[in-house]
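> the sequence isn't on hand, but the structure is:
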């Protein structure tokens, strides 16, 4: 072994070298300054190697010293240090150390471990338990490492996929931006070309006018000067009166350069033509146009009392609606509003330009001014909505719209989830559907089918009715382990009223207690005869849990759709029905629309109910943005000015002005209808109603829901709660989050705020805490209706029930000092109690009702006297008692009433 130290070492210049052949194994020769050397032992450290229990330790690699014969030699001790220069080296061991360690390992795990030379560590072999634990730890570490690497690889793949998607979106966006930029540049170039063409044309017209003007000026100069001849008698006066200036005299021939002095510049800038300037011979002044001279003549004639030339009056056809303002009527007649007001004043009507006239008065005004009256109605604004009938050649096949209806908890949403391969039911509060949903599914054959899922709770009758009105086919879901329930019957009635075919889906056929035949028999009571019973209604046994019969159900839908031959024209203005509407915090009013005819595109202007808007975005049932939606496609429409009502019809119109006009007309009609409904009845009827309402306890509530359909269903359910003594009054209902305005209204009316799947914003919560307004949140309509019903029951007065317990007859009346009149009585029936109520009957007529002041048996005060015994009774605050009167004893009990 050759172990050397650098010769540049600062520790005294000590060097270490190995002399060949002169030293044994494990020893080296050290060289020092001044030629001194010394042989020292070098300690060799070996790495520790783990061995399995029971296996022999490997033999020591280092050979034993020949002097020791292979046995472990005692450890030498090097106590003395070698000095040289300014440093020293201390040997740490000899060649015997490796041999001793090998001997100790060969001795087995039971041998006592020996200490390594120069260190304080103890070397020992592992026990079987430790080995197993370490082995398991290593395996677990390897498994964790493999799982971690797999997770990292999956995350890397997801990141790469996301990056690719973003890259594609960026490329698509850049492509669209480039196309838009090219379109804008093309339009800009066309606009510039048109402007350049117009400018050239204007320049040519200007040059032509200048040329014609120059020719006229040359002809005027060449004509003889009439100023040289003496004017005729009266000619100058007439010319001055007419305001026509005399012709200018030609400049002298020798004046080739006109003077450009200060006076000439002032005349040129002034631009006015006067008699003095015209006769002065200066040609630097401007001539007034012929039209200006005519206007001046007309003004002078009006000042002198003349009327001037009469203009021909234009007679117009004036549209007169049911109500119109004076200003609008004057604008339609092209008359001055002041003249219309003056005419009305002469007729005895004190009006202003902002007052409204009825149709008859407006017609008289129009006829007075000589125009023709064209009677129209406000409803004519609806004519802007296209109602043309599509020809047979324009119609194309469309997807069928299928509505799933039935009783609650019969598996409607689960069946639709199995068809869509989704899990909508897991997100429904309480496990029941409380919204109407629209989805489009592509079957295995590639044909699209639109499904509408309706709730089955009794409160959602309006939702089911809307679903039946916009559908082509109704799938009636009935549970095989149940029977035909009330909402099933209601769904049958809705389908018959809408005149749509029915397909019966008997669900939950995988259950042991399923009985599909019972369902078919029950449906006979409601005139639903299935094909198995020789009827014309298709029935399919399905299971949403196992997927049984789903293909057969889709085939039945396809067959029914083929029979119906469903078609629509996609190349026209869109028309659709609002399935659901809500107010989203981030997106504003959002309406779920099922397009029925035409194609709805981004940028279209539409009217829906009392609201209007422009399509800002279209989102399909998968949450993806689309540019257009054809017939039978459900989409969410963004861009509304307000939240429409569920069930409203959406129509696309040509302009924003038409849309706003139609929406204003519908809002005005709705307000008039509401005002008429509130003011219905005579004054006596209103007073009688107010008097009757004095004895009726009301529970006012304020309802805010997430969608329009839920709010409508909740209001209808709450209005059914109550009787002749108590009722629930919904003061206000709406969609969207609970706001500070709602809290203020609730405080003014002393009512709670009910939030259904919505929450109050931060200002509303703070205001509610300050004003003490109760806000209650619900996600299931069952709980909401039950809690309101319990609160309404608390307003009911308890029912008082009387129980007769006895009768007593007065035999004699005594007067006792300090007590008053006391009746000596005999209990003839039942029992007399001091704590019970009493009535005094005289000739079977009640003359007093109250309580006993005292009840005595002989001289003792008692609480009860049985039948056949005598006693003394005295009434509280009443002494008009006589012999022969009868006392009726009874007890009262208050019983809580329920709705």
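Looks like it came in fine. Please read all numbers here as calculations on a predicted model, not as lab measurements.

> for the rest of this, base every contact and every neighbour count on C-alpha atoms.
OK.

> so what's residue 514 up against?
Residues near residue 514 by C-alpha atoms under 8 Å, 6 or more residues apart in numbering: 480-482, 508.

> doesn't it fall inside a helix?
No. Residue 514 is assigned coil when assessed by DSSP: H, G, I helix; E, B strand; the rest coil, not a helix.

> structure B:
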């Protein structure tokens, strides 16, 4: 660095500031630092040069050669061509350290360092490189621009040539059309009159004949009337035509074929091949025929009509979702037109894509059609609950449902009324199925009875019976009183808003107390006539058949008050009471017809199943041709087993039946998917999922005889589940156990349960091969108890600690090959070998483990009592100290149950 002195502007003395003086050295310099009060210090500054990659260290020039070498780049710099862009500015460090010239003094050029020379050389090379690149880029752009302009000129010239050619072609067509029209008018008007010669041809005979230079060829045709050969003028015209043909093409004058004899009036026009001779002959001009002209006119008319075809506006029915192809078909439009319209709106679709109703409405209205929006649920419109005219209604039998607690005599009472023995066929003496029967009262009026199970698991069956009934008979045992299922039946009857008749059964028993039943019913808001209420009550005995006629009279009286009517002439409607899968007959559904009349051959829909009625069977198994209102029948012909409780309706066609069942099947699948867990869950669902995250599951495959039994089993097993263990129903269905059920159980490691059904032969063989257990049951509470016991085995046992005793360490001995052994005195209780122990030091538990050694003197003992001394050693623990307390205890596992 060079020192620079700054003088004041007005000649003032320079201020004393800190400055550096540099002494040049080979790689640095000596710098003197001056401080106030005359102090100074010399500092050596060394500068390390930065080497560029691939740079060769130049030899140090002599002082004499430094000036020319320094001046050479500066002199060569002005002669170099100016770069297209200004060179980059020098580094900031160089600018900041460059000494400023003194005011009023000459500028002294300093010598450039090697780094500065290299930087300048690199800058020059970069400038030349950029200049060369800019030059090449400009040349390429100029060349591309010239090519583009040349191409544009060629395109313009070609376009002008095409335009001129099109204009000439149109002119020729117009002239040809004009001549054709004139010829057509001439022929239609003159009917074969001689064609007038053109002006050029008419003027030729007037001219002087020229000598012929070429003789006519032998066999050449002559003009009509034996005229002489063509004059020289025509030969000149032919020569001119030949002169205009392309080089290398030789025209040969073919002989003109003889004209055929006209079949219809008039001369036949020669339609031979067009040659030079025929073109220059005196014959008539070659024009379009009348038939060709008519065909062309007709074609032009039909083309114009096709373009001006009027568009038909249609009413398009739009469901909630529709494919683009279906939308185009309903509008009678092309699919590409619909896709093009959607692309204009910013949506790219394929013809098979599904769009919503709003988008489809916009497309249809844009194309000029009207829209009628419909929903998927509209397929069920008009299926149920259509009103009937008052004059078409007729009286119908009442539907009576018998409800009550288990073993209160409901089925026995119905058997006594029907004079049947249904109880004998029920397993365990309890009703496990819902049944429908029709009985004739003493006055000849029919009454339909529905028998419901009384077991706690059959809640859904009782609710289903209460929904389809007109009157509920509540059977209460006089010796048992009001029980839980009795209370549940009262609630079902109140929910269905149907009248109640109380039948106090088993009055023949010695401990029967009917007054107790009436009193207990008051607690549930059921007030009988004896106590001044409106509820009818009858004391009966199913075993002794007492007062059964009074019960039937009460039912008839109540039905007359209700004035039950229905229209038997309309399409049938009803409810599925029970459904099962019969091995020989297929799906069988017990249906209670509520309105209309059901006939064999009708097409019916029940839930997601449909079918054609093949047979109707009454409660006794007899075939009946039709079933009227309030008549229970078994229907054969369903495509699958319907759900118990589904409503049944007759439809007009199979297409409508398929449409309804497909819609219901989609709804059912969507509900199953939503129930299985989706993205939208509530906070309650999330908390329940967290609780059941580590839950153990007991997989089951359940097959039952009827739909109601399967439903009851699933409901009962769901109630058994806890936060720790629960039953998972892998599959539940109606019918025998099939091979597919065994395969499903094998895949999910489940147990197969059959309720009143058996496995097929193939299923039994498959279960034996796969080791799958099949359990058969015919009583529901036995099934529930076994599953409950099996699920209890999955529960983790409860651990209970039993204290044995305490000991205090008196001394710790270190024994070779054994380790540390604590000499202890038993202070309380006893200590057993192998028991669990805790080592307590200063009231803090420092170790928990087991005793490995318990010795009394030198012998291994099993137990040491209180007050005695012994030696103890722990498993995998040696840190025992004098004064520690050893607590001995036993852990017992207690089995848990649900």
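Cool, got the structure. Please read these numbers as outputs of a predicted model, since none were measured by experiment.

> hmm, back to that, next, give me the two most distant ones among the contacts of residue 514 of structure 1.
Across those, no pair lies farther apart than 482 and 508, at 9.3 Å, counting by C-alpha to C-alpha.

> more neighbours: which of the two?
More crowded of residue 482 of structure 1 and residue 508, by other C-alpha atoms under 10 Å: residue 508, with 27 against 16.

> tell me the counterpart of the more buried one in structure 2.
Alignment note (TM-score structural alignment): residue 508 of structure 1 maps to residue 506 of structure 2.

> what sits closest to its match if chain neighbours are left out?
If the residues on either side of it in the chain are set aside, residue 506 of structure 2 comes closest to residue 541, at 5.0 Å by C-alpha to C-alpha, 6 or more residues apart in numbering.

> distance of the one you found relative to residue 504 of structure 2?
Using C-alpha to C-alpha, to the nearest Å, we find residue 541 of structure 2 at a distance of 8 Å from residue 504 of structure 2.

> what's the answer for residue 407 of structure 2, then?
13 Å.

> now do residue 642 of structure 2
36 Å.

> all helices for the stretch 601-750 of structure 2, in order.
In the stretch 601-750 of structure 2, the helices defined using DSSP state H, counting those that start in this stretch lie at 654-675, 683-691, 707-720, 739-748.

> just name the most buried of those.
When these are scored by mean count of other C-alpha atoms under 10 Å, the highest mean neighbour count falls to helix 707-720 (a mean of 19).

> hmm, who's touching it?
By C-alpha under 8 Å, 6+ apart, the residues outside helix 707-720 of structure 2 that reach it are 432-434, 457-461, 578-580, 643-644, 702-704, 726-727, 729, 732-734, 780, 784, 787-788, 898.

> select only the buried ones of the residues you listed in ChimeraX?
Applying 16 or more other C-alpha atoms under 10 Å to those, the buried members can be selected in ChimeraX as follows:
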select :432,433,434,457,458,459,460,461,578,579,580,643,644,702,703,704,726,727,729,732,733,734,780,784,787,788
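
> residue 407 and residue 504 of structure 2: who's more crowded?
For residue 407 of structure 2 versus residue 504, the count of surrounding residues by other C-alpha under 10 Å is larger for residue 504: 26 against 17.

> helix/strand/coil for that one?
Following three-state DSSP, we place residue 504 of structure 2 in the strand state.

> same question for residue 252 of structure 1.
Relying on three-state DSSP, one would call residue 252 of structure 1 coil.
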